[in-house]
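In: This is a predicted model, with the sequence first.
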Amino acid sequence: MTDLDATTLRAAYDTQLRPDLPDPVPAGVTVEQDGPLYRVLGLDHRGFLTYRDLRGLTGVALDELIARQVELFRRRGEQVEWKLFGHDEPADLADRLRAAGFVPEEQESVVIGPVAPLAAALPVLPEGVRLREVTARADLDRIVAMEEAVWQADRSHLGAALERELTTDPQSITVVVAEAGETVVSAGWVRYPSNTGFASLWGGSTLPQWRRRGIYRALVVHRARLAAQRDRTLLQVDASDDSRPILERLGLVVVTTTTPYVYTP
């Protein structure tokens, strides 16, 4: 697919990537279905609620679906995320989630673009920085340390989550670090959802002193090359306001927004 029309790309995203379930499902994780909604339990961070669409649910029926999730996670004493997209229906879904106790976190843009132009480029890095693909837990812990330095928050769940994915199916994800000597200055990973034309990019956090030096862009290009090796034609990213302009300059297109709505018992 080379058509960069946002509507066409969004339709491909909805058809191929949603409902965004773990694939394969790691050990200890379970997926349950409640009507059009899927519940993912056993993740390291918090529960996850996802769907392709809500099959026309509105009003009382939709409120009841939401209430069932609140009650289940209240009993579990566990946070849960409802991943809401800007084009989801009904239009008042966000209001209904807030009324049920869900709180919105930072909105991101879903951007999509072709793999081929990026895969044809070469990653350009500052002197002294290299990219390396990693699988060892020690390297994953170094990524966690970098993430915690960037965000000033506990990110310990990330190391365990990445390790579990790599153990479950090492062909489904590639983790890449940008290193200056022994220091991880940035990191990102690419997932290859099965039976799709997509690769999805995640991570990308960079230590403040190493920003605006082309490292994030180089990580994107490197992962695009990995995607091309697996015959993927489209890249997808949930992009922050910082990374979205970089990705747009690289040829990706905003197709919708996504906002985590989080319920905390």
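Out: Nice, I can see it. Bear in mind the structure is a predicted one, so any value in this text is a computation, not a measurement.

In: From here on, just use CA atoms for contacts and neighbour counts.
Out: OK.

In: how about Arg223, what does it touch?
Out: By Cα atoms under 8 Å, 6 or more residues apart in numbering, Arg223 lies in contact with 189-190, 201.

In: Need those residues in CSV (columns: neighbour count).
Out: As requested, those are exported to CSV (neighbours: other Cα atoms under 10 Å):
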residue, neighbour count
Trp189, 20
Val190, 25
Leu201, 23
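
In: where along the stretch 101-250 of the chain do the helices fall?
Out: Counting by DSSP state H, counting those that start in this stretch, residue ranges of the helices within the stretch 101-250 of the chain are 115-119, 137-151, 156-168, 215-229, 244-249.

In: elements contacting the shortest one?
Out: Put plainly, it is helix 115-119. With contacts defined as 3 or more Cα pairs under 8 Å, 6 or more residues apart in numbering; DSSP states H and E, the packing partners of helix 115-119 are helix 215-229.

In: thinking again about what came up before, of all the helices of the stretch 101-250 of the chain, which one comes closest to Leu65?
Out: Across the helices of the stretch 101-250 of the chain, Leu65 has its closest neighbour in helix 156-168 (28.1 Å, Cα to Cα).

In: Any buried residues in that closest one, and which?
Out: 156, 158-166 (16 or more other Cα atoms under 10 Å).

In: A further structure is provided below for comparison with the first:
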Amino acid sequence: MIANCPPEEIDGLICRERDSAAAGGYTLEWKHYGHDAPEDLPERLVAAGFVPADEEEVLVLALDEASLAAFDDAGRHEIKIVRDEGSLADYAEISREIGRRNAEEERLALALQVQAGTDEMSIHIAYADGEPVACGRVYFRDGGTYAELSGGRTKTAHRRQGHFTSLVASRLRESRDRGRTHAFVDALPTSAPILRKLGFQFVTRTRPFVFVSDSHGIDG
């Protein structure tokens, strides 16, 4: 995270981060928030070769009994928390089905975290008749009271069946059980209305800008 970078230094910073990604062969995402300066930062990122993705809404929810009750699905869907590296194949299967081109790169990165035994991330997967159909992650940063929901996705044929909401509920319950007081998420236009209806509050807007090195295709 970078804060208070002087405007005259921002172009150099963008180029250094881009060049590091190109040299390392990895995909780099720069998150631009509505309050970020300078005002023309999005244009500078595009000029440096970053590709803008869909705008998202930053939403937050207080983790009290009333808010969690809105997500109660009475155990209608089967949700499993990933405990071993092998289960990440199910996560990658969902990602590939919806067209994410970096599914294998993402699986390998997540596998490293699972191998490390870190408790800063948890991965939840929803199943229907034994088939992995939806998934999502939740992050627990050290020293904070917030949980961050991320990576929510559902196979096309299984949308509008409640899997998305059940996965949110599962991650919210874990967050509360681990002592977090709030959860936030960067929500796409497809999910933001659902989350707001269930109690999440709007904070600001954000847009990812993605730089892909020559060795990777752009993530869909």
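Out: Nice, thanks for sending it over. Not measured: the values here are computed from a predicted model.

In: sorry, back to before: now the helices of the stretch 101-250 of structure 1 as CSV including distance to Arg96 of structure 1?
Out: Converted to CSV, those look like this (distance: least, Cα to Cα, whole Å):
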stretch, distance to Arg96 of structure 1
helix 115-119, 37
helix 137-151, 30
helix 156-168, 29
helix 215-229, 37
helix 244-249, 29
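
In: ok, and which of those has the densest surroundings?
Out: Sort the helices of the stretch 101-250 of structure 1 by mean neighbour count, taking mean count of other Cα atoms under 10 Å, and helix 215-229 sits at the top with a mean of 22.

In: Now it on structure 2. Mean distance?
Out: Following superposition, helix 215-229 of structure 1 is found to deviate from structure 2 by 1.0 Å on average (mean Cα distance after the TM-score superposition for structure 1).

In: Report the aligned residue range of structure 2 for that helix.
Out: Per TM-score structural alignment, the counterpart of helix 215-229 of structure 1 in structure 2 is residues 163-177.

In: How far off centre is the matching stretch?
Out: 14 Å (Cα atoms, centre = their mean, to the nearest Å).

In: Stretch 115-128 of structure 2 too?
Out: Here stretch 115-128 of structure 2 shows a centroid-to-chain-centroid distance of 13 Å under the convention Cα atoms, centre = their mean.

In: you'd agree Arg16 of structure 2 is in a strand?
Out: No - membership of Arg16 of structure 2 in a strand is not supported by DSSP: H, G, I helix; E, B strand; the rest coil, which gives helix.

In: I'd like the buried residues of helix 156-168 of structure 1 as a markdown table, with distance to Ala91 of structure 1 appended.
Out: Formatted as a markdown table, the buried residues of helix 156-168 of structure 1 follow (distance: Cα to Cα, whole Å):
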| residue | distance to Ala91 of structure 1 |
| --- | --- |
| Ser156 | 36 |
| Leu158 | 33 |
| Gly159 | 36 |
| Ala160 | 36 |
| Ala161 | 33 |
| Leu162 | 35 |
| Glu163 | 38 |
| Arg164 | 36 |
| Glu165 | 35 |
| Leu166 | 38 |
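
In: who touches the residue minimising distance to the centre of structure 2 in this structure?
Out: With distances taken as Cα atoms, centre = their mean, Ser150 lies nearest the centre of structure 2, 2.6 Å away. For Ser150 of structure 2, the contact set (Cα under 8 Å, 6+ apart) comprises 136-139, 185-186.

In: Including distance to Phe50 of structure 2, could the residues you listed go into a markdown table?
Out: A markdown table is the format used below for these (distance: Cα to Cα, whole Å):
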| residue | distance to Phe50 of structure 2 |
| --- | --- |
| Gly136 | 25 |
| Arg137 | 25 |
| Val138 | 26 |
| Tyr139 | 26 |
| Val185 | 23 |
| Asp186 | 19 |
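
In: contacts for the longest strand along structure 2?
Out: Secondary structure of structure 2 read by DSSP state E shows that its longest strand is strand 201-211. Applying Cα under 8 Å, 6+ apart, the contact partners of strand 201-211 of structure 2 are 18, 21, 27-35, 42, 45-46, 49-61, 186, 196.

In: Just the ones in strands from those residues, please.
Out: Using DSSP E, those in strands are 28-33, 51-52, 56-61, 186.

In: Without its sequence neighbours, what residue ends up closest to the corresponding residue of structure 1 for Met121 of structure 2?
Out: Per TM-score structural alignment, the equivalent position to Met121 of structure 2 in structure 1 is Ile173. Closest residue to Ile173 of structure 1 apart from its sequence neighbours, by Cα to Cα, 6 or more residues apart in numbering: Arg191 at 4.4 Å.
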